[in-house]
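>>> Could you work out the structure for the sequence below:
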Amino acid sequence: MPALIDPAEFQGRRVVVTGGTKGTGRATVERFLAGGAQVLTAARNGAHGPEGAGLVEADLTTPEGSSRLAEAAMERLGGVDVLVHVLGGSTAPGGGFAALTDDVWRAELDLNLLSAVRLDRALLPQMIARGEGAVIHVSSIQRQLPLYDSTTAYAAAKAGLTTYSKALSKELGPKGVRVNVVSPGWIYTEASDALVNRIADSTGGTPEAARQSILDALGGIPLGRPARPEEVAELIAFLASERASAIHGAEHVIDGGTVPTV
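All right, here's what the predicted structure looks like:
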């Protein structure tokens, strides 16, 4: 958590964060709470969110789950000022394109693209009606640097999310609603550990070898380390704040210099 946070920065702001019970999503919920916001998130399987945040039990990979969270946001908060889509990840097996069945593709698209599309469709009309709001979609540098052995479907879904976000920004900007994308590289989270273990299992190697294979595929991280969840959360909070009132329709990469091109 950053050392200096204005506890009134988001006072009176109503924030919905998806994927807010662990990893970067949890850090994002905590950052908005620290800034004085009312925060609502969702979880499935009885997970617990940060203390002080509202929690809805919903599977956002389904249309019904998205509707449940949107309805709860309107009932509990009376509206949404900031909508942050952090939910994402991959459970696809290693083994390249041939290992990706239709069911795997559907699951990756539901988790990484359609969950955002559905919730936007439910909650953005009330932002448009007020003429203000901020939307942040968390994509990934994998849209540019896919790991073909294990993240092809995830990377394609995130590429779709980034392109969708740009189209959305063109539509919503004139209506007072800002839309931006945050694209992290490797982050220290439980999900990154799970990816390492899946690669190790599929190759018969060690977790250390799998971790090195990811670094090799990415071309290394010039900064020397992955990002921490709270660092990504700080960028998200900045983009949602009035300090970023002229930033719109842009992708903001936080990857320690991993992407080698401008």
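
>>> okay, CA-based contacts and neighbour counts for the rest of this
Fine.

>>> So for Ser192, what's the nearest residue that isn't a sequence neighbour?
Trp186 (7.4 Å; Cα to Cα, 6 or more residues apart in numbering).

>>> Show me where this protein has its helices.
23-34, 63-77, 102-109, 115-130, 152-172, 190-203, 207-218, 229-240 (DSSP state H).

>>> Name the residues that touch the longest one?
The contact list for helix 152-172 (Cα atoms under 8 Å, 6 or more residues apart in numbering) reads 89-90, 92, 96-97, 100, 104-105, 108-109, 112-113, 128, 137, 139-140, 142-147, 177-181, 248-251.

>>> buried subset of those?
Buried members of these, counted by 16 or more other Cα atoms under 10 Å: 89-90, 92, 100, 104-105, 108-109, 112-113, 128, 137, 139-140, 142-143, 145-147, 177-181, 248-249, 251.

>>> which strand is the longest one in this structure?
Identified as the longest strand of the chain according to DSSP state E is strand 177-184.

>>> Please provide the structure for the following sequence as well, for comparison with the first:
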Amino acid sequence: MGAAIAGRLADSGATVMITARSAPEPGTFQGLFVEADVSTPEGVEKVVQEALNRLGGVDILVNNVGGSSAPSGGALVLSDQDWQETINANLFASIRLDRGLLPGMVERRSGVIIHISSIQRRLPLYEATLAYAAAKAALTTYSKGLSKQFAPLGVRINTVAPGFIQTKAADALLDRLSVETGSRESALSALMDSLGGIPLGRPGLPEEVAELVAFLASDRAASITGSEYVIDGGTLPAV
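Coordinates of the predicted model:
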């Protein structure tokens, strides 16, 4: 999703800086890159300083880092370290980047921050991603409070909550599951069933998330702040 979002914003004329723990594949991204692990304070500090030194600050900040490497087996197998690592990546990365780059937006009285949350904040799956779901719930709550504070100062803050998006990581998961289920199609069906079904009949695409982010970052969404936009093919069963 991060690659799709970066590409979509670059296509719109933005100067884009991305960060990750490893460099993108050659030829896949033409903008600025900072190699860093933003789940750590040191990694965030490196990104913030590079953004300030090379760009003088940012107009749009998209916090897309997320995921879970916690073991399966439910809540009782999760250690303090599992919880802390998940919270560092899915919550503190955004908080620390905001803290470093938001002051410049306030000074200019203009800016947009978009946090990528997850429908798991409302539909937690306990088998392996409970800590992830809790961290994303905290991210959405934090985002709402932040939006109330900084909207009067010209900064809009929203969240996007994807459901099952067919990323490279999702494809790798399907490949692993297909060994057990016998085919990729049956693996995909089983994964969608585990979410309670996707009425649209398919996972979302990274490019679809990128389009939503681009809209929220644009002046077309000038009066939208403090909101969360779900993009899940109808997965969530409640209003």
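
>>> Tell me how the two chains score on TM-score.
Superposed pair, TM-score by TM-score structural alignment, normalised by the length of the second structure: 0.93. Supporting alignment: 236 aligned residues with a Cα RMSD of 1.9 Å.

>>> re the thing from before, just tell me the aligned range of the longest strand of the first structure in the second structure.
Mapped onto the second structure using TM-score structural alignment, strand 177-184 of the first structure spans residues 155-162.

>>> for that stretch, the distance to its chain's centre please.
10 Å (Cα atoms, centre = their mean, to the nearest Å).

>>> try stretch 58-71 of the first structure
In terms of Cα atoms, centre = their mean, the centre of stretch 58-71 of the first structure is found 16 Å from the chain centre.

>>> Can you pull out the residues in contact with that stretch?
41-44, 56, 107, 110-111, 114-115, 118-119, 122-123.

>>> and the residues you listed, which two are the farthest apart?
For those, with distances taken as Cα to Cα, the pair at the greatest spread is Ala107 and Leu123 (22.8 Å).

>>> ok, the residue lying closest to Ala210 of the second structure once chain neighbours are set aside - how many residues close by?
Residue nearest to Ala210 of the second structure in three dimensions, not counting chain neighbours: Ile5, with 4.4 Å by Cα to Cα, 6+ apart. Using other Cα atoms under 10 Å, the number of residues around Ile5 of the second structure comes to 22.

>>> what's the distance between the aligned partner of Ile5 of the second structure in the first structure and Gly131 of the first structure?
For Ile5 of the second structure, the aligned position in the first structure is occupied by Thr28, per TM-score structural alignment. Thr28 of the first structure is 25 Å from Gly131 of the first structure, where distance means Cα to Cα, to the nearest Å.

>>> who's in contact with the residue nearest to Gly2 of the second structure when sequence neighbours are not counted?
Leaving aside its sequence neighbours, Gly2 of the second structure sits nearest to Asn64 (Cα to Cα, 6+ apart; 6.1 Å). Asn64 of the second structure makes contact with 1-2, 115-116, according to Cα under 8 Å, 6+ apart.

>>> And those residues, which is closest to Arg184 of the second structure?
Met1 (21.5 Å).

>>> What is the burial count for the closest one?
20.

>>> got it, and Asp102 of the first structure?
Neighbours around Asp102 of the first structure, by other Cα under 10 Å: 9.

>>> Trace it over to the second structure, please.
Matched by TM-score structural alignment, Asp102 of the first structure corresponds to Asp80 in the second structure.

>>> State the distance from its match to Ser143 of the second structure.
In this view, Asp80 of the second structure and Ser143 of the second structure are 25 Å apart by Cα to Cα.

>>> how much does the longest strand of the first structure stray from the second structure?
When the second structure is overlaid, strand 177-184 of the first structure sits 0.3 Å from its aligned residues on average, using mean Cα distance after the TM-score superposition for the first structure.

>>> That strand vs helix 229-240, what angle?
Counting by axes from the mean of the first three to the mean of the last three Cα atoms, to 10 degrees, strand 177-184 of the first structure lies at 160 degrees to helix 229-240.

>>> Which strands and helices lie in contact with strand 177-184 of the first structure?
On a contact count with 3 or more Cα pairs under 8 Å, 6 or more residues apart in numbering; DSSP states H and E, strand 177-184 of the first structure meets strand 133-138, helix 152-172, helix 229-240, strand 251-254.

>>> That one vs strand 133-138, what angle?
20 degrees.

>>> okay, and stretch 99-107 of the second structure goes to which residues in the first structure?
Taking TM-score structural alignment, stretch 99-107 of the second structure hits residues 121-129 over in the first structure.

>>> buried residues in the matching stretch?
123-124, 127-128.

>>> which residue packs closest to Leu111 of the first structure, ignoring adjacent ones?
Here the residue nearest Leu111 of the first structure, using Cα to Cα, 6+ apart, is Thr61, at 5.1 Å.

>>> what's the neighbour count on that neighbour?
By other Cα under 10 Å, 22 other residues sit near Thr61 of the first structure.

>>> can you check Gly197 of the second structure too?
18.

>>> In the first structure, point me to whatever sits opposite it in the alignment.
Using TM-score structural alignment, Gly197 of the second structure pairs with Gly220 in the first structure.

>>> residues in contact with that match?
Thr258.

>>> returning to that earlier point: and the match of Asp102 of the first structure, how far from Ala23 of the second structure?
Distance, Asp80 of the second structure to Ala23 of the second structure, using Cα to Cα: 30 Å.

>>> ditto for Leu61 of the second structure
With Cα to Cα as the criterion, Leu61 of the second structure and Ala23 of the second structure are 19 Å apart.

>>> Compare those two and say which one has the larger neighbour count.
When neighbours are counted by other Cα under 10 Å, Leu61 of the second structure and Ala23 differ, and Leu61 comes out ahead with 22 against 13.
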